[in-house]
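Student: have a look at this fold, sequence not included:
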């Protein structure tokens, strides 16, 4: 349990709303219910032709009818990743009971992370160009085919006229977006930021490439058993799609409008391995630095951490390196607290992963329930509580959420129960 008083020398940043679109559900409530129940969202690929692909399973967003949530013109011009981001953002704004109008719009920013952006739309445009010629390419293709299309759509839909942009750091994109948005609020550039991450790269190109790189699980049999973080029999991650978005506010702004404060983001740090495109540094040097600097930013010590939502992809190298880094940073604390990977159920949502997992951290603080690492039958370290198979009740005040991406991108967030 954290005992240190919050740092009042700087502007405090709190979460007042969140929204999710995941392979487990089309909103935060249904996704969280599935996570608590230990249900998997992984199954056979249905949205693309996969018979000849090296991997035929993924965490698809299921039963998502964009027409239920978005105007026809928006649906027509947007890639699925932007639709997921926009729907999650709308849920977050509604959850925060936030009204954006002419009085505050200029103080509301938007920052959305994505590893890859509108890959599905761009692939379709190329195919149409080759098959039908230049006139088949939509006039808006160059605009909505850009990685900033999600924050642009969110800005236009909500009326937010503060800074609006995208950030990209592979699998750390969502975490970096939330962390950098915190810095905007701390610096006074915005009072509110709609921040998060989104991706949908369940495409033939991405599944083929990642499968050929041996990064994806090719486990046969029940697809729900394919994602196995921290298990001896892990064999790669499972590609997934989704979005997670939070409403971040300056504490004084949230209090002034009577908002319910769900958690405080107290720490953030990022680093780079400068080592290899797909493999983590074997000693986890920069990973450890990111964890330590995030705790320093929070004004907390390793003894304050009550739960770690691990990056936990289920690859041989990531899980081994992450666990060694957690031991190096947290010491014996790593054996005293729960450490789980929700990617065992969601799959790896790439740029959305870190944002969704930060929301999960906030839900853990509020509900006192830690979601499990399913499929962890033979833990790589039996002395660590990976919350195998079944959710556990824990009083949690402080959560560390880790994200590490291809290219050596590392980002860590620290969330804390809000203390007035």
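Tutor: Okay, I see it. Just so we're clear, the structure is a prediction, and the values are computed from it rather than from any experiment.
Student: could you use CA atoms for every contact and neighbour count after this?
Tutor: Noted.
Student: who touches the residue nearest to residue 267 when sequence neighbours are not counted in this structure?
Tutor: In this structure, residue 267 finds its nearest non-sequential neighbour in residue 298, 4.1 Å apart by C-alpha to C-alpha, 6 or more residues apart in numbering. Residues touching residue 298, when contacts are defined by C-alpha atoms under 8 Å, 6 or more residues apart in numbering, comprise 266-268, 414.
Student: take the one below as the second:
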């Protein structure tokens, strides 16, 4: 039996996504269930010329100040999301003990557009044209560093890199920092912005991207029988995490509780998931054990759901095998595209909102499941559901599997005790 404590409290959320650059527009777009994919001028002429970019926000204006010029796009998005989350939590960097505040942000690649621009300048004009800011702008830990500077956070500052599981890994690491007593507050999440010809061409060459160039809006279709690859996106999301008693002590009702996390590695292939989902299964088991839940306690699953053949087949077998009671399943990548390192954090925010609002967003473009896919997928419109316990799955290249277990907070901000006993190996 794992831990049965009240878990770690989620006291604030922030999000910058293709569906919206704040919690409310993000949630409305997710519940609308329509893909945000569109043709992108910067990708014109490529085999795949569409993506899910972040629109509707002037990031430079949102960040403000004179330091914005030294930040790559993924850093700006991370900073905007972090500020939103801290404000939502009712905290202020001017008043907290910064030495007890940590920052953990998942980033898969970093400022690749800055790197590509620097290489072009080197080729065209020589080494004198290369910016002295290229390295600090492109490095993956730039997001964690800049957020720590802006928030006056002097505790541990970490950048997790587990590919498309990076944001979820950051949240799991944040929980460890809190339960170990090293931090009192951790700002955790993920950010990614790599909508460049170089990266999109590379994913296309791998066969990972949908080729529906004539129908971008219909391209991302998680779990669908006719899925043909993911649509690349960008974004950032941040959660503020605190120990539950600390949140109660300052009179804050948690938005949800992070009651368990689980991580495991396939050690199978650089890009393909283990065919029987062995690593993912171990990650689910670890999350359930830490939460003190049985498999049948899970009401809802926010699936990784990339819209690729291998991932969706593996995840379907995982869910149907471990959860025969058929919890509801959603997959935000149908709307948002695959935001890579940001995905686990963005989907964690979506899971928190589902728990709060009793509403499960639909999977975009899912008309029919393949034969043998036994899932209770939410489609066409949001589903009202009293969700008390939910899992959020994140899987990444390199065989990384991370599962987050979230529980609804009652009116007094406390969790209910799960009645079951763990039954997953």
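Tutor: Here it is on my side, so go on. All values reported here derive from a predicted model rather than from experimental measurement.
Student: got a TM-score for the two of them?
Tutor: TM-score for the superposed chains, counting by TM-score structural alignment, normalised by the length of the first structure: 0.94, backed by 410 aligned residues with a C-alpha RMSD of 1.6 Å.
Student: quick one on the thing from earlier: what two of the contacts of residue 298 of the first structure are the furthest from one another?
Tutor: 266 and 268 (7.2 Å; C-alpha to C-alpha).
Student: quick check: neighbours shared by those two?
Tutor: In contact with both residue 266 of the first structure and residue 268: 297-298, 413-414, using C-alpha under 8 Å, 6+ apart.
Student: so residue 254 of the second structure makes contact with residue 13?
Tutor: No - applying C-alpha atoms under 8 Å, one finds residue 254 of the second structure not in contact with residue 13, separated by 10.8 Å.
Student: neighbour count winner among those two?
Tutor: Here residue 254 of the second structure and residue 13 are set side by side on neighbour count (other C-alpha atoms under 10 Å), and the busier one is residue 13, at 32 against 27.
Student: show me what the more buried one aligns to in the first structure.
Tutor: Across the two structures, residue 13 of the second structure finds its equivalent in residue 18 of the first structure, going by TM-score structural alignment.
Student: repeat that for residue 170 of the second structure.
Tutor: Taking TM-score structural alignment for the superposition, residue 170 of the second structure sits opposite residue 177 in the first structure.
Student: identify the residues contacting its match.
Tutor: Residue 177 of the first structure is in contact with 111-113, 166-167, 195-197, counting by C-alpha under 8 Å, 6+ apart.
Student: after the strand or helix carrying it, next one along is what?
Tutor: Secondary-structure assignment from DSSP states H and E places residue 177 of the first structure in helix 173-187. Sequence-wise, the next helix or strand beyond helix 173-187 of the first structure is strand 192-199, with elements assigned using DSSP H and E.
Student: quick one: that following strand aligns where in the second structure?
Tutor: The aligned range for strand 192-199 of the first structure in the second structure is 185-192, by TM-score structural alignment.
Student: how big is the offset of that stretch relative to the first structure?
Tutor: Taken against the first structure, stretch 185-192 of the second structure registers an average deviation of 0.3 Å after superposition, with mean C-alpha distance after the TM-score superposition for the first structure.
Student: what does residue 209 of the first structure align to in the second structure?
Tutor: For residue 209 of the first structure, the aligned position in the second structure is residue 202, judged by TM-score structural alignment.
Student: what's the average distance for the host helix or strand of its match when superposed on the first structure?
Tutor: Under the criterion DSSP H and E, the helix or strand holding residue 202 of the second structure is helix 197-206. In this overlay with the first structure, the average offset of helix 197-206 of the second structure from its partner residues is 0.6 Å by mean C-alpha distance after the TM-score superposition for the first structure.
Student: so how far is that helix off the chain centroid?
Tutor: With C-alpha atoms, centre = their mean, to the nearest Å as the basis, the distance from the averaged C-alpha position of helix 197-206 of the second structure to the chain average is 21 Å.
Student: got the contact list for it?
Tutor: With contacts defined as C-alpha under 8 Å, 6+ apart, helix 197-206 of the second structure is touched by 42-43, 46-48, 194, 209, 232.
Student: if we can go back for a sec, can you tell me how far the match of residue 13 of the second structure sits from residue 215 of the first structure?
Tutor: Using C-alpha to C-alpha, to the nearest Å, residue 18 of the first structure is found at 30 Å from residue 215 of the first structure.
Student: do residue 307 of the first structure as well
Tutor: In this structure, residue 307 of the first structure and residue 215 of the first structure are 27 Å apart, going by C-alpha to C-alpha.
Student: between these two, which one's more packed in?
Tutor: For residue 307 of the first structure versus residue 215, the count of surrounding residues by other C-alpha under 10 Å is larger for residue 307: 25 against 21.
Student: not counting its neighbours along the chain, what's nearest residue 188 of the second structure?
Tutor: Once flanking residues are discounted, residue 188 of the second structure sits nearest to residue 104: 4.7 Å by C-alpha to C-alpha, 6+ apart.
Student: go ahead and confirm the one you found touches residue 161.
Tutor: No - in this structure residue 104 of the second structure lies outside contact range of residue 161 using C-alpha under 8 Å: 10.6 Å.
Student: map residue 133 of the first structure across to the second structure for me.
Tutor: Taking TM-score structural alignment as the alignment basis, one finds that residue 133 of the first structure is matched in the second structure by residue 126.
Student: returning to what we had before: residue 104 and residue 161 of the second structure: which has the busier surroundings?
Tutor: In this view residue 104 of the second structure and residue 161 are compared by other C-alpha under 10 Å, and residue 104 has more residues nearby, 30 against 23.
Student: cheers, nothing more for now.
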